[in-house]
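[1] Would you be able to build a 3D model of this:
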Amino acid sequence: MMGRGVNCAVAFAALMLMALPMMLIGLAVLAFLGRPILFRQRRIGLGGRAFELVKFRSMRDTRDAAGQPLPDEARTPAMGRLLRQSRLDELPELWNILRGDMALVGPRPLLPPTIAALGRAGATRSSVRPGITGLAQVSGNTLLSMEEKLALDLLYVQQRGMGLDLWIMVHTPLMMIRGEKIDSVLLEKAHAGGHNR
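    Here you go, the predicted structure:
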């Protein structure tokens, strides 16, 4: 897998290149969703340590008469859906890479209760830094079940290396252009190896 030096160099270069687009996205979020511009949430990283994930906000804080948040679909306007589908909402996570919380490639960071519920699989999954993109993201992402995503994440942990990281990084923009599609070959490989628990 790519070392910290490579991750930081790529993240820094990307932040420099994307500074203007990120400023424009921030202004759009402010105009359509209001403050705060950034969404912050506690997630689990390497070794089970918690960190604060930073993303562009994509949902409104709309609540019902009882004060409970409405379903995600009702709180996500068209601009928020566009940010999520294009994955532009994740650009601030480049800062998480520079801080050492994340890597370019790895399993997506999950909430503490989710990791705890996974037991041994959660600990195995947390043996690598979480990533902005990962094997599950280029193999079906939202089309996959939680069990399928976990199987692919565990397969990545077992087979991680520079070659696999580069393959995922090449396929990430291709997925964004062509749309999500389940990679049945990789999924079968993950399940055949018992990477689902």
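[2] use CA for all of it now, contacts and neighbours both
    Will do.
[3] how about the longest helix anywhere in the chain: buried residues?
    What stands out as the longest helix in the chain, according to DSSP state H, is helix 162-178. Residues of helix 162-178 classed as buried: Leu164, Asp165, Ile168, Met169, His171, Thr172, Met175 (neighbour count, 16 or more other CA atoms under 10 Å).
[4] Ser139 versus the residue sitting furthest away from the middle of the chain, what's the distance?
    Distance from the C-alpha centroid of the chain peaks at Ala65, with 32.3 Å (CA atoms, centre = their mean). Applying CA to CA, to the nearest Å, the value for Ala65 to Ser139 is 40 Å.
[5] what are the ranges of the helices in this protein?
    Using DSSP H, helices in the chain cover 4-17, 19-33, 72-75, 78-86, 93-99, 112-117, 120-125, 146-159, 162-178, 184-192.
[6] ok, residues contacting the fifth one?
    If you take CA atoms under 8 Å, 6 or more residues apart in numbering as the criterion, helix 93-99 is touched by 7-8, 11-12, 14-15, 53-55, 102-104, 132.
[7] What subset of the residues you listed is buried?
    Buried among these (16+ other CA under 10 Å): Asn7, Cys8, Ala11, Phe12, Leu15, Leu53, Val54, Lys55, Met102, Ala103, Leu104, Ile132.
[8] one more to line up against the first:
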Amino acid sequence: MIKRLFDCTIAVSVLLLLSPLIILVAILVRINLGSPILFKQPRPGLHGKTFHMAKFRSMTSETDAEGVLLPDAERLTRFGKFLRASSMDELPGLWNVLIGNMSLVGPRPLLVEYLPLYSQEQARRHDVKPGITGWAQVNGRNTLSWQEKFALDVWYVNNQSFGLDIKILLLTVYKVVKRSDISAQGQATMTKFTGNS
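    Model prediction:
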């Protein structure tokens, strides 16, 4: 209950405080990337139940001749890179926090297609609500291997506390200001998880 109250208080406060910035970013996304302004995608939440996570778009919708989306590196614009580096693309996620799909802190919600690929231990990352930021995000983010990332997620599940959440939030602010660990080496974003074999 304390975590939920804290999540809602911070989410409402940040949304109100940053509302002019959020409106400005929405306008810039519309100008630079067109419609839709928001990127919405089903993601697994608590106990693997899917919800629609919202972010500001940071990529174009360009496809090849067969209608398949081009690789991330080709669709990620300079403006999109700025949004990701500043983490401003994550601001709409505060709405997910308010309606209860996400928490401020928890394992990042990944793709639904990954669900059958997790080991039993890795799947424990879904024993808590996913977060806008998490233990893995402040300990390497996209520079980590998938195994390292999942191990940190499960460590958080085993050790979660209000004090740890505060520590993660403070470290997140530091990481955002520093703009570190944004992409995997040689990748525009993060390579896909294909299983543990």
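[9] how about the residue farthest from the centre of the first structure, what's its match in the second structure?
    By TM-score structural alignment, Ala65 of the first structure lines up with Ala65 in the second structure.
[10] if we can go back for a sec, let me have the buried ones among the contacts of helix 93-99 of the first structure in a markdown table, adding distance to Arg42 of the first structure as columns.
    Output for these, formatted as a markdown table (distance: CA to CA, whole Å):
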| residue | distance to Arg42 of the first structure |
| --- | --- |
| Asn7 | 22 |
| Cys8 | 22 |
| Ala11 | 21 |
| Phe12 | 23 |
| Leu15 | 22 |
| Leu53 | 6 |
| Val54 | 9 |
| Lys55 | 12 |
| Met102 | 13 |
| Ala103 | 16 |
| Leu104 | 19 |
| Ile132 | 15 |
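[11] wait, Leu171 of the second structure sits on Gln137?
    No. Here Leu171 of the second structure lies out of contact with Gln137, judged by CA atoms under 8 Å, at a distance of 9.2 Å.
[12] Contacts only, for the nearest residue in space to Ile132 of the first structure that is not next to it in sequence.
    Nearest in space to Ile132 of the first structure, with sequence neighbours left out and distances taken as CA to CA, 6 or more residues apart in numbering, is Leu104 at 5.3 Å. Leu104 of the first structure makes contact with Asn7, Ala11, Ile97, Gly131, Ile132, Thr133 under the criterion CA under 8 Å, 6+ apart.
[13] Out of those, which comes closest to Gln158 of the first structure?
    Closest approach to Gln158 of the first structure among these (CA to CA): Gly131, at 15.4 Å.
[14] burial count for that closest one?
    Using other CA atoms under 10 Å, Gly131 of the first structure has 21 other residues around it.
[15] What's it aligned with over in the second structure?
    Gly131 of the first structure maps onto Gly131 of the second structure when the alignment is built from TM-score structural alignment.
[16] Distance check, that match against Gly93 of the second structure.
    From Gly131 of the second structure to Gly93 of the second structure the distance is 9 Å (CA to CA).
[17] who touches both of these two?
    Met102.
[18] Can you tell me how far the spatially closest residue to Lys3 of the second structure that is not a sequence neighbour is from Leu169 of the second structure?
    Using CA to CA, 6+ apart and skipping residues adjacent in sequence, the residue nearest Lys3 of the second structure is Phe162, 7.0 Å away. Applying CA to CA, the value for Phe162 of the second structure to Leu169 of the second structure is 11 Å.
[19] Name the nearest of the buried residues of helix 162-178 of the first structure relative to Ser126 of the first structure.
    The nearest member of the buried residues of helix 162-178 of the first structure to Ser126 of the first structure, counting by CA to CA, is Asp165 at 16.8 Å.
[20] could you list every residue that touches the nearest residue to Leu111 of the second structure once chain neighbours are set aside?
    Among residues not flanking Leu111 of the second structure along the chain, Arg43 sits closest, at 5.5 Å (CA to CA, 6+ apart). The contact partners of Arg43 of the second structure, by CA under 8 Å, 6+ apart, come to Thr50, Phe51, His52, Met53, Pro109, Leu110, Leu111, Val112.
[21] and in the first structure, which of those remain?
    Mapping the contacts of Arg43 of the second structure onto the first structure (both residues aligned by TM-score structural alignment, their matches' CA atoms under 8 Å) leaves Thr50, Phe51, His52, Met53, Pro109, Leu110, Leu111, Val112 still in contact.
[22] of those, buried ones?
    Buried among those by 16+ other CA under 10 Å: Thr50, Phe51, Met53, Pro109, Leu110, Val112.
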